[in-house]
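Enquirer: structural data only, the sequence is not supplied:
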């Protein structure tokens, strides 16, 4: 009997063999964080610690996920594992919702509570001549800047992400219908759109720094702008990498109409990233 048959017969979960990857991952995260702290304090070995830590993390990701893929392909997983993976992915996305909710909450507090309250003191006491309580504001001590306009690269990026959601859904339909070419082309288009989005964002950042004075030194506006758009850009980058993995696996025939949760998990993540961008586009760029 195979592991999967035995697990089903017993009604138990598939239990993999002991792995060293968890230890390597812990060491990699520690070295990455330690190197970052050293780097902030100007210690030269910090960069090497960061590189080694990042290399360990990449090694773990490739090796550990490779083992999971192998287990799935040889039929080690049953409905128990499928249900567990789905629940885990739901909770992961929920944690991401809370992550971005904290930053949007900070933006709301600054714009709707802090600035009006500071503005109420202007008539009595104004220690900073450049301060204005109207948004966008650099705050009392921020540098002068030009705010980012919505109807340029941000609008183009919005269309790119909305289109990527459509191409990914088209790829999913192809997978369900057993159309390999539709799956491949849909994923390839989604990857291309994600990479184009990131290219435009890099250009936007360079333009903002060089020509608009919109830096992290531009007070509260610059800080909230780069934190929100930067973390979203990181999520787009990770999502694009995951889509590239799905493209490779799809071309190798790893998915079937009834066994493709890895694809679904990445699709859920990508649609979540799309929704976050729409909210970000409204509250950061337009309002």
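Expert: Thanks, I have it. The model shown is predicted, which means the values in this text are computed figures rather than measured ones.
Enquirer: alpha carbons only for contacts and neighbour counts from here, please
Expert: Noted.
Enquirer: buried ones in stretch 89-101?
Expert: Of the residues in stretch 89-101, 89, 93, 96, 100 count as buried by neighbour count, 16 or more other C-alpha atoms under 10 Å.
Enquirer: can you check stretch 235-242 too?
Expert: Buried, per 16+ other C-alpha under 10 Å, within stretch 235-242: 235-237, 239-240, 242.
Enquirer: and which of those residues is nearest residue 72?
Expert: Checking the buried residues of stretch 235-242 against residue 72 with C-alpha to C-alpha, the nearest one is residue 242 at 17.3 Å.
Enquirer: ok, that closest one touching residue 265?
Expert: No - taking C-alpha atoms under 8 Å as the definition, residue 242 is not a contact partner of residue 265, at 9.8 Å.
Enquirer: can you redo the buried residues of stretch 235-242 as a markdown table with secondary structure and distance to residue 11?
Expert: Formatted as a markdown table, the buried residues of stretch 235-242 follow (DSSP: H, G, I helix; E, B strand; the rest coil; distance: C-alpha to C-alpha, whole Å):
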| residue | secondary structure | distance to residue 11 |
| --- | --- | --- |
| 235 | helix | 37 |
| 236 | helix | 39 |
| 237 | helix | 39 |
| 239 | helix | 34 |
| 240 | helix | 37 |
| 242 | helix | 32 |
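Enquirer: ok so, going back, go through the buried residues of stretch 89-101 and name the one nearest residue 163.
Expert: Using C-alpha to C-alpha, residue 93 is the member of the buried residues of stretch 89-101 that lies nearest residue 163, at 21.4 Å.
Enquirer: ok, the closest one - contacts?
Expert: For residue 93, the contact set (C-alpha atoms under 8 Å, 6 or more residues apart in numbering) comprises 269, 272.
Enquirer: for it, give its distance to residue 36.
Expert: 27 Å (C-alpha to C-alpha, to the nearest Å).
Enquirer: the helix or strand hosting residue 50 packs against which elements?
Expert: Per DSSP states H and E, residue 50 falls inside helix 46-73. Helices and strands touching helix 46-73, as assessed by 3 or more C-alpha pairs under 8 Å, 6 or more residues apart in numbering; DSSP states H and E, comprise helix 21-40.
Enquirer: try 10 Å
Expert: Here helix 46-73 touches helix 3-10, helix 21-40, going by 3 or more C-alpha pairs under 10 Å, 6 or more residues apart in numbering; DSSP states H and E.
Enquirer: comparison target below:
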């Protein structure tokens, strides 16, 4: 009995990986030079980002053309799914490191310090969280959970619902619902980022809460700031999906790029729920 095997698509050699490597080298070098007040640092950083943008447009554009041209079959689709799954897993580990650091500080570090010789610690040390140490002279106010953080939680949860609604539109071949759902999700993401920027400005100017405000300030801004970066990346991905939908791309059977973006956005939603509970609430 004969069997029919699907031919696996092998792309042509690409120049874009080397451009990506050059971009990362320029970005890292420019950032280091800028921090060390080298005059060419900002320009090197800007050139690095320009090369990165060129690489992203060129490489993803090539993949889109190959996909829309019917070059990809089930084997390539499975590879894409595994790749996106491993990418999101790497992001899970990224945030797990930050959550682990916060857990260590609050659950293990502070009690251990409380049992040690207080004369070796900073004046006014208290084993309570949020900790003002080490060596924070200016008092600050911790960020409360109710207010902008709670509003942003509602916004992100709603954005997950609008994105799911857009996916339903895709499966029903209702392009109007698909476009509306994507637009609403992008809008909610932009509102979230705007409120987070306002929250940071309020923290710096009204609460004296800064990145230098001891271990509380550093963990607060590292966790929420990196999450905000992921929301920004997710919003850009959703915007690209909206433009592709407007251009007539995707069908009920073939729309993995949309699915991958939805996976990423829902991951960002789940991380924020954990942030709200652990960073703001507890």
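Expert: Looks like it came in fine. Quick caveat: nothing in here was measured; it's all calculated off a predicted structure.
Enquirer: centre of structure 1 to the edge, which residue is at the far end?
Expert: Distance from the C-alpha centroid of structure 1 peaks at residue 124, with 44.6 Å (C-alpha atoms, centre = their mean).
Enquirer: how far away is that one from residue 138 of structure 1?
Expert: 21 Å.
Enquirer: check residue 206 of structure 1 too.
Expert: Taking C-alpha to C-alpha, one finds residue 206 of structure 1 at 19 Å from residue 138 of structure 1.
Enquirer: more neighbours: which of these two?
Expert: residue 138 (24 against 14; other C-alpha atoms under 10 Å).
Enquirer: list the contacts of the most centrally placed residue in structure 2.
Expert: Centroid-nearest residue in structure 2, with C-alpha atoms, centre = their mean: residue 230, separated by 1.3 Å. Residues near residue 230 of structure 2 by C-alpha atoms under 10 Å, 6 or more residues apart in numbering: 91, 224, 236, 264-265, 267-268.
Enquirer: same thing but at 7 Å, please
Expert: residue 268 (C-alpha atoms under 7 Å, 6 or more residues apart in numbering).
Enquirer: quick one: map it onto structure 1.
Expert: Residue 230 of structure 2 maps onto residue 235 in structure 1, with residues paired by TM-score structural alignment.
Enquirer: and what of residue 107 of structure 2?
Expert: In structure 1, residue 107 of structure 2 lands on residue 112 (TM-score structural alignment).
Enquirer: same deal with residue 170 of structure 2?
Expert: Checking TM-score structural alignment: residue 170 of structure 2 goes with residue 175.
Enquirer: just checking, its match touches residue 258?
Expert: No - between residue 175 of structure 1 and residue 258 there is no contact under C-alpha atoms under 7 Å: 9.3 Å.
Enquirer: for residue 128 of structure 1, which non-adjacent residue is closest in space?
Expert: residue 140 (5.9 Å; C-alpha to C-alpha, 6 or more residues apart in numbering).
Enquirer: again, but for residue 263 of structure 1
Expert: residue 246 (6.2 Å).
Enquirer: can you name the residues of structure 2 that the helix holding residue 50 of structure 1 overlays?
Expert: The aligned range for helix 46-73 of structure 1 is 41-68, by TM-score structural alignment.
Enquirer: mean deviation, that stretch versus structure 1?
Expert: With mean C-alpha distance after the TM-score superposition for structure 1, stretch 41-68 of structure 2 departs from structure 1 by a mean of 0.4 Å once superposed.
Enquirer: stretch 227-234 of structure 2 too?
Expert: Overall, stretch 227-234 of structure 2 averages 0.2 Å from its counterpart (mean C-alpha distance after the TM-score superposition for structure 1).
Enquirer: OK, contacts around residue 152 of structure 2?
Expert: Residue 152 of structure 2 neighbours (C-alpha under 7 Å, 6+ apart): residue 192.
Enquirer: matching it against structure 1, which residue comes up?
Expert: That one, residue 152 of structure 2, aligns with residue 157 by TM-score structural alignment.
Enquirer: sorry, back to before: how about the nearest residue to the match of residue 170 of structure 2, chain neighbours excluded?
Expert: Residue 175 of structure 1 sits nearest to residue 183 (C-alpha to C-alpha, 6+ apart), 5.5 Å away.
Enquirer: from residue 269 of structure 1, how far out is that neighbour?
Expert: 18 Å.
Enquirer: who's more crowded, these two?
Expert: Applying other C-alpha under 10 Å to residue 183 of structure 1 and residue 269 shows that residue 183 carries more neighbours, namely 25 against 20.
Enquirer: correct me if wrong, but that one is in a helix.
Expert: Yes - applying DSSP: H, G, I helix; E, B strand; the rest coil, one finds residue 183 of structure 1 inside a helix.
Enquirer: from what I see, it and residue 176 are in contact.
Expert: No - using C-alpha under 7 Å, residue 183 of structure 1 makes no contact with residue 176, being 9.1 Å away.
Enquirer: how many neighbours does residue 264 of structure 1 have?
Expert: Neighbour number of residue 264 of structure 1 under other C-alpha under 10 Å is 15.
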